[in-house]
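# sequence first, then the predicted structure:
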Amino acid sequence: MTSQDTTLAASASRLPQERRVVTEIPGPRSRALHERRLAAVPPGVGSVLPVYVTDADGGVVVDADGNSLIDFGSGIAVTNVGNANPRVAARVKAQAERFTHTCFMVAPYESYVAVCENLNRITPGDHEKRSLLVNSGAEAVENAVKIARYATGRQAVVAFDHGYHGRTLLTMTLTAKNMPYKQGFGPYAPEVYRMPLAYPYRWPTGPDDCGPEAAALAIEQITKQIGPTNVAALLIEPIQGEGGFIEPAPGFLPALAEFSRANGILFIADEVQTGFARTGDLFACEHEAIVPDLVATAKGIAGGLPLAAVTGRADIMDKVHGGGLGGTYGGNPLACEAALAVLEEIEEGKLTERARRIGEIMLPRLRALATRHPAIGDVRGRGAMIAIELVREGTKEPDPELTARIARRCHENGLLVLTTGTYGNVMRFLPPLVISEELLTEGLDVLDAAFES
């Protein structure tokens, strides 16, 4: 993509890039498969839409009944390069034919080192870095906290309202939302403290003063309630994911980063959902020139294979004793090859520019939709990480019931969308960065029709 050509050209795709509804959704084959699921899988493992996928490529997923749905979910920001990327598939296939596992801690291999070298190069900051590879976003966050505690000799960790960091004991504790993530699973991990977030749409004095006021309040509470010298790390998503795609008001993150530096607190950016070109920058914290001490990444890193990482300042990462970090499957060779392919696709395919173009298309359409439908209280996001917040008309009272109805109507008409938010009233849109402009526009048409109906 050049500065003169900002359209989203359709990439060469194995499947037709089209919405095709041939049965009701879910159809009979998916319903039959769902009956098998109910007998085999516990109900605690949820699904957004019980259609059973048989194929996927580019911007579409195809179900067992032959329906082709436009994908506005990307496996929750995982398949940024598409869910059947040829470069990813080729590298994984070639690696699988050589070996699938040795455990890097037993007999290492080059691809693990190459992924770490790339992460050290592309994450924010020009300081010397080290990277550790693990399996999931929750594991990356846990390791970042472990490293911060070890390096500082402190125990307290500060997290924020509306944050989501995972489902393990520590990351569940760090997560703000009770239902469904925490209900009944306590007791929780100690020395975790929660502070207010600069949520522009819901800040009491309005969005204009939100950033400075929220930062000052958080800093005051940290100082009074915990004591800065007891805090090992401040952990935050540069844009809240499961909390509702909340983009903190300008100035909030820089103020917290400055406070952390001044008090020997390590600033951890949870870029699990926001990383790898999703927001129009390689990493969301770049938008306000934030240079974290540690960065946790996952999701979009390996095109759908399980891989995650912690990247941080070398002087911090090198403190941990030998054997204190690692895991049997961390940095599996198949996932490492996939990650190297993803990084090539991002750079050669100019996917940061494509993400920005997706935002340029989506945001005006959604703002126009909001002018016609007062139930849309807020439109927000950056790049290809966009959301609308639904409320009861004339108020800011969350309307999760309407949100669910709109999502269901989209699903019935061949558009896969996700809901989210602390109050369950946010629709989030995460199209693959390789989606064509035509398919993106058609997806927005389906959403528009869902509101009209």
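Received it, and whenever you're ready, just let me know what you need.

# contacts, neighbours, all on C-alpha from now
Will do.

# for the stretch 51-200 of the chain, what spans make up the strands?
Using DSSP state E, counting those that start in this stretch, the strands of the stretch 51-200 of the chain run over 53-57, 60-63, 68-71, 129-134, 156-160, 192-195.

# dump those to CSV, plus distance to residue 299 and mean neighbour count.
Shown next, in CSV, are the strands of the stretch 51-200 of the chain (distance: least, CA to CA, whole Å; neighbours: other CA atoms under 10 Å):
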stretch, distance to residue 299, mean neighbour count
strand 53-57, 17, 17
strand 60-63, 18, 25
strand 68-71, 16, 28
strand 129-134, 12, 23
strand 156-160, 21, 23
strand 192-195, 24, 18
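
# quick check: residue 60 touching residue 67?
No. Between residue 60 and residue 67 there is no contact under CA atoms under 8 Å: 9.8 Å.

# sec struct for the closest residue to residue 72 other than its chain neighbours, please.
Computed as CA to CA, 6 or more residues apart in numbering, the closest residue to residue 72 that is not its neighbour in sequence is residue 431, at 4.1 Å. Look at residue 431: counting by DSSP: H, G, I helix; E, B strand; the rest coil, its state is coil.

# nearest residue to residue 141 other than its sequence neighbours?
Nearest to residue 141 is residue 296, by CA to CA, 6+ apart, at 5.8 Å.

# just residue 308 next, same as before
Spatial nearest neighbour of residue 308, excluding adjacent residues (CA to CA, 6+ apart): residue 298 at 4.0 Å.

# quick one on the thing from earlier: compare the strands of the stretch 51-200 of the chain and give me the one nearest residue 439.
Residue 439 sits nearest to strand 68-71 of all the strands of the stretch 51-200 of the chain, at 7.1 Å, using CA to CA.

# one step back: quick one: which of the strands of the stretch 51-200 of the chain is nearest residue 166?
Nearest of the strands of the stretch 51-200 of the chain to residue 166, taken as CA to CA: strand 156-160 at 12.6 Å.

# okay, pairing it with this:
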Amino acid sequence: MTATEDLIASAEAHSAHNYHPLPVVVASARGAWMTDVEGRRYLDMLAGYSALNFGHGNPRLIEAATEQLGRVTLTSRAFHHDRFAEFCARLARLCGKEMVLPMNTGAEAVETAVKTARKWGYRVKGVPGGRARIVVAANNFHGRTTTIVSFSTDPEARADYGPYTPGFDIVPFGDLGALRDAVTEDTVAVLIEPVQGEAGVLVPPPGYLPGVRELTRERGVLFVADEIQSGLGRTGRTFACEHEDVVPDVYLLGKALGGGVVPVSAVVADADVLGVFRPGEHGSTFGGNPLACAVGLEVVAMLETGEFQQRATELGEHLHAELGLLAGSGKVVEVRGRGLWAGVDIDPSHGTGREISEKLMERGVLVKDTHGSTIRIAPPLVISKEDLDWGLDQLRAVLG
């Protein structure tokens, strides 16, 4: 038995089977490349579902984390620490907002947004107690907590976890008419992903996001944009909403905010929204800890230069042009996405998304499938054009 086989067998024996990873065991990584326990190198074309926008082992982020590790890593929010104020102020400024509520994971940010919207609805909008409702989109992916799966339409994420949390209305993604019909006097928020990642990198039709913004303003409802996967440079802008000049009331951030080093998430909004909280009403022992703030500050500093957004724009145009040629050849049914992010629907005659992912792995490229014959491509934003082209060459070879 090889080292890879031994480690996979041990993982299968001693860990819950809530994931079905590709049969590769990573031992080290730098930039856009990972190396397994056998010494074989792989081009990372997934980037931890956008958590690794700045690449593996980014020197600036590792330096920031290392320096902070030698000082203090955790105080809890029972005390102030010297990185917290600057992190909140700089992140708020990046978002064009006033306040930040830091958490750890993306799901925690979404849960926090649900609580924020409901409390805002009762305290500010005046919705009668216990009646607040939130409108969401079908095929969404906001996390896997019991409340979040209550408004999922994915049977794998939802089945067998009831009873489900009430208070949510589901409408088709991209359908403004259905959204307008769903909003009532009891609606406190519309929660959507500007680009639906897990669903296959689905981009809404032009005018949809501006329409959501106009409708929510008109009806006195919060527009909450889940930019956990789409934000922080992935689509070629700091936020995916910017592609249509839309500014939501609330940004939900995560994944890349921790630089692939530590889990960092945040809810970012103005004081008239986040100001509804009082001490003791919501919290997190690790949320906003010194190590997280140090790494998050460096992430913000890197995004403030615009360098990574520009790379995602330029390389993204090249990625989509090359994938478009594959679509024209009939080997690919459809390509969707923005920036350095694509959902590629493979012609089923060439295999399932899982089978294509396994064949790419054999050729040294790591991607992940979703929903049948779709694969997602989202390399670190630091990938070189030469490496990107090499990865695309492997996809062409797999498709024949």
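Sure thing, it's come through. Quick caveat, the model's predicted, so the values are computed rather than measured.

# next, the TM-score between them, please.
Here the TM-score for the pair of chains, by TM-score structural alignment, normalised by the length of structure 2, is 0.94; 391 aligned residues with a CA RMSD of 1.6 Å.

# map the residue nearest to residue 308 of structure 1 across to structure 2 for me.
Using TM-score structural alignment as the criterion, residue 298 of structure 1 maps onto residue 254 of structure 2.

# that match and residue 38 of structure 2: what is the separation?
Note on residue 254 of structure 2: its distance to residue 38 of structure 2, by CA to CA, to the nearest Å, is 32 Å.

# circling back: need the strands of the stretch 51-200 of structure 1 in a markdown table with distance to residue 320 of structure 1, can you?
As requested, the strands of the stretch 51-200 of structure 1 are exported to a markdown table (distance: least, CA to CA, whole Å):
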| stretch | distance to residue 320 of structure 1 |
| --- | --- |
| strand 53-57 | 42 |
| strand 60-63 | 43 |
| strand 68-71 | 42 |
| strand 129-134 | 12 |
| strand 156-160 | 18 |
| strand 192-195 | 21 |
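
# longest helix of structure 1, counting residues only.
Identified as the longest helix of structure 1 according to DSSP state H is helix 351-372.

# give me the neighbour count for whichever residue in structure 1 pairs up with residue 308 of structure 2.
Aligning on TM-score structural alignment places residue 308 of structure 2 opposite residue 351 in structure 1. Residues lying near residue 351 of structure 1 (other CA atoms under 10 Å) number 25.

# isn't residue 351 of structure 1 right up against residue 277?
Yes. The criterion here is CA under 8 Å, and residue 351 of structure 1 meets it with residue 277 at 6.2 Å.

# sorry, back to before: give me the number of residues near the residue nearest to residue 308 of structure 1?
For residue 298 of structure 1, using other CA under 10 Å, the count is 32.

# list the contacts for it?
Neighbouring residues of residue 298 of structure 1 by CA atoms under 8 Å, 6 or more residues apart in numbering: 136-137, 140, 271-273, 275, 306-309.

# turn those into TSV, including neighbour count.
Output for these, formatted as TSV (neighbours: other CA atoms under 10 Å):
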residue	neighbour count
136	21
137	26
140	28
271	26
272	27
273	29
275	27
306	24
307	28
308	28
309	28
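
# helices of the stretch 301-400 of structure 2, start to end?
With DSSP state H, counting those that start in this stretch, the ranges of helices along the stretch 301-400 of structure 2 come out as 307-329, 353-362, 385-399.

# which parts of the first one are buried?
In this case it means helix 307-329 of structure 2. Within helix 307-329 of structure 2, the residues that count as buried by 16 or more other CA atoms under 10 Å are 308-313, 315-320, 323-324, 326-327.

# got it, and the last one?
Residues 388, 391-392, 394-395, 398-399 are the ones in helix 385-399 of structure 2 that count as buried (16+ other CA under 10 Å).

# helices of structure 1, start to end?
28-40, 74-77, 86-98, 110-122, 137-152, 169-174, 210-221, 252-262, 314-317, 333-348, 351-372, 400-412, 437-452.

# tilt between the last one and helix 400-412?
Okay, so that is helix 437-452 of structure 1. Per axes from the mean of the first three to the mean of the last three CA atoms, to 10 degrees, the angle that helix 437-452 of structure 1 makes with helix 400-412 is 130 degrees.

# what about residue 423 of structure 1, how many residues nearby?
The burial count assigned to residue 423 of structure 1 is 17, neighbours taken as other CA under 10 Å.

# excluding its backbone neighbours, what's nearest the spatially most central residue of structure 2?
Closest to where the C-alpha atoms of structure 2 average out (CA atoms, centre = their mean) is residue 229, at 1.6 Å. Ranked by CA to CA, 6+ apart and with sequence neighbours excluded, the top spatial neighbour of residue 229 of structure 2 is residue 50, at 5.8 Å.
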